[in-house]
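Undergrad: Provided below are the primary sequence and the corresponding predicted coordinates.
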Amino acid sequence: MKTLIVSIVLATLATSPAFAISHSYRDKLAKSGCTQVEDAAGTCVNHQAVSDSQTIIKHYDGLKIIWKINESVTVDGKPAAVIESGGYGATWQQGIYKIITYKNHKIAVMKNDQFAGYAK
């Protein structure tokens, strides 16, 4: 009888799901915007330092893009209008430029509806 119980316990342990990362580590990665590979390689830029009320300033080809997170975007001091918003972030338009702001704090620039590059 003991062998049967031990066998059942061992079989249960062997078939239980194994999680690659803990819930707290997964939450940390989700907040930082990094992948597990970036974190392990040490190439993860900590986006946790940027809160939802901070401002990100980036440049692209002479343009100065100021993004007040969850508020507004300006391109060279001129306000941009939100034209689309979704789970990934938002798309803003200012003149011939479309600025795509992502939740991981990247900013893509489109000029005349053509992808131009990422602001740095």
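TA: Cool, got the structure. Numbers count the residues shown, from 1 in each chain.
Undergrad: going forward, measure contacts and count neighbours with C-alpha atoms only.
TA: Will do.
Undergrad: ok, residue 65 - contacts?
TA: The contact partners of residue 65, by C-alpha atoms under 8 Å, 6 or more residues apart in numbering, come to 57, 58, 59, 73, 74, 75, 76, 119.
Undergrad: weed out the non-buried ones from those residues.
TA: 58, 59, 73, 74, 75, 119 (16 or more other C-alpha atoms under 10 Å).
Undergrad: as JSON lines, the contacts of residue 65 with secondary structure and distance to residue 32 would be great.
TA: Formatted as JSON lines, the contacts of residue 65 follow (DSSP: H, G, I helix; E, B strand; the rest coil; distance: C-alpha to C-alpha, whole Å):
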{"residue": "57", "secondary structure": "strand", "distance to residue 32": "18"}
{"residue": "58", "secondary structure": "strand", "distance to residue 32": "19"}
{"residue": "59", "secondary structure": "strand", "distance to residue 32": "22"}
{"residue": "73", "secondary structure": "strand", "distance to residue 32": "22"}
{"residue": "74", "secondary structure": "strand", "distance to residue 32": "24"}
{"residue": "75", "secondary structure": "strand", "distance to residue 32": "26"}
{"residue": "76", "secondary structure": "coil", "distance to residue 32": "28"}
{"residue": "119", "secondary structure": "coil", "distance to residue 32": "19"}
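Undergrad: with the residues you listed in mind, which one is nearest to residue 13?
TA: Using C-alpha to C-alpha, residue 119 is the member of the contacts of residue 65 that sits closest to residue 13, with 49.6 Å.
Undergrad: for comparison:
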Amino acid sequence: MKLKILTALAFAVVSLSGLARHNQPQGMMPVQPAAQHTLGQYSILPAVQKAQSAKKRTVKGYGITVVISGDWVTVDGKPAALDENNATAKSYSQGLYNIVVYKSGKVALLKQGEGFVGYLK
């Protein structure tokens, strides 16, 4: 009885492993189990991809400092939330401040209760 169950399990494992190999999409190469490949006496390691860092831009004015790095904006070291993103500008908010970063490079400061304060440089 045990021999029949073991035989059935072995057959199922062999069948599934063969099935997995045959159901691989066309044009795909089987993945090597090791991360390191060897070519004669030399070893070929996979390339390491590093993330690109966005350029940081700092603008100051009206007692605050705004750092712009890609889609990330901080006001006096505190992260600002993206409120609106359209073709001409991105609008961020942090506390009482609203920051508008225009595609042309200008950065406008608006304060709650006062409205437009001015442009940051």
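TA: Cool, got the structure. Small disclaimer: the values here were computed from a predicted structure and weren't measured.
Undergrad: before we move on, the earlier item: now the buried ones among the contacts of residue 65 of structure 1 as CSV including distance to residue 40 of structure 1?
TA: As requested, those are arranged in CSV below (distance: C-alpha to C-alpha, whole Å):
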residue, distance to residue 40 of structure 1
58, 27
59, 29
73, 33
74, 35
75, 35
119, 25
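Undergrad: which of the residues you listed lies closest to residue 8 of structure 1?
TA: When these are ranked by distance to residue 8 of structure 1 (C-alpha to C-alpha), residue 119 comes first, at 57.7 Å.
Undergrad: separation between the closest one and residue 29 of structure 1?
TA: According to C-alpha to C-alpha, to the nearest Å, residue 119 of structure 1 and residue 29 of structure 1 sit 23 Å apart.
Undergrad: grab the nearest non-local neighbour of residue 38 of structure 2.
TA: residue 44 (5.7 Å; C-alpha to C-alpha, 6 or more residues apart in numbering).
Undergrad: the one you found pairs with which position in structure 1?
TA: Using TM-score structural alignment, residue 44 of structure 2 has no partner in structure 1.
Undergrad: count of neighbours near residue 44 of structure 2?
TA: By the criterion of other C-alpha atoms under 10 Å, residue 44 of structure 2 has 12 neighbours.
Undergrad: of the contacts of residue 65 of structure 1, which are reproduced in structure 2?
TA: Retained in structure 2 by both residues aligned by TM-score structural alignment, their matches' C-alpha atoms under 8 Å are the following of the contacts of residue 65 of structure 1: 57, 58, 59, 73, 74, 75, 76.
Undergrad: tell me which stretches of structure 2 form strands.
TA: Using DSSP state E, the strands of structure 2 run over 37-39, 42-44, 56-61, 64-69, 72-75, 78-79, 81-85, 89-94, 97-102, 107-111, 115-120.
Undergrad: could I get these as a markdown table with distance to residue 2 of structure 2?
TA: Formatted as a markdown table, the strands of structure 2 follow (distance: least, C-alpha to C-alpha, whole Å):
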| stretch | distance to residue 2 of structure 2 |
| --- | --- |
| strand 37-39 | 41 |
| strand 42-44 | 46 |
| strand 56-61 | 68 |
| strand 64-69 | 66 |
| strand 72-75 | 63 |
| strand 78-79 | 64 |
| strand 81-85 | 64 |
| strand 89-94 | 69 |
| strand 97-102 | 73 |
| strand 107-111 | 77 |
| strand 115-120 | 80 |
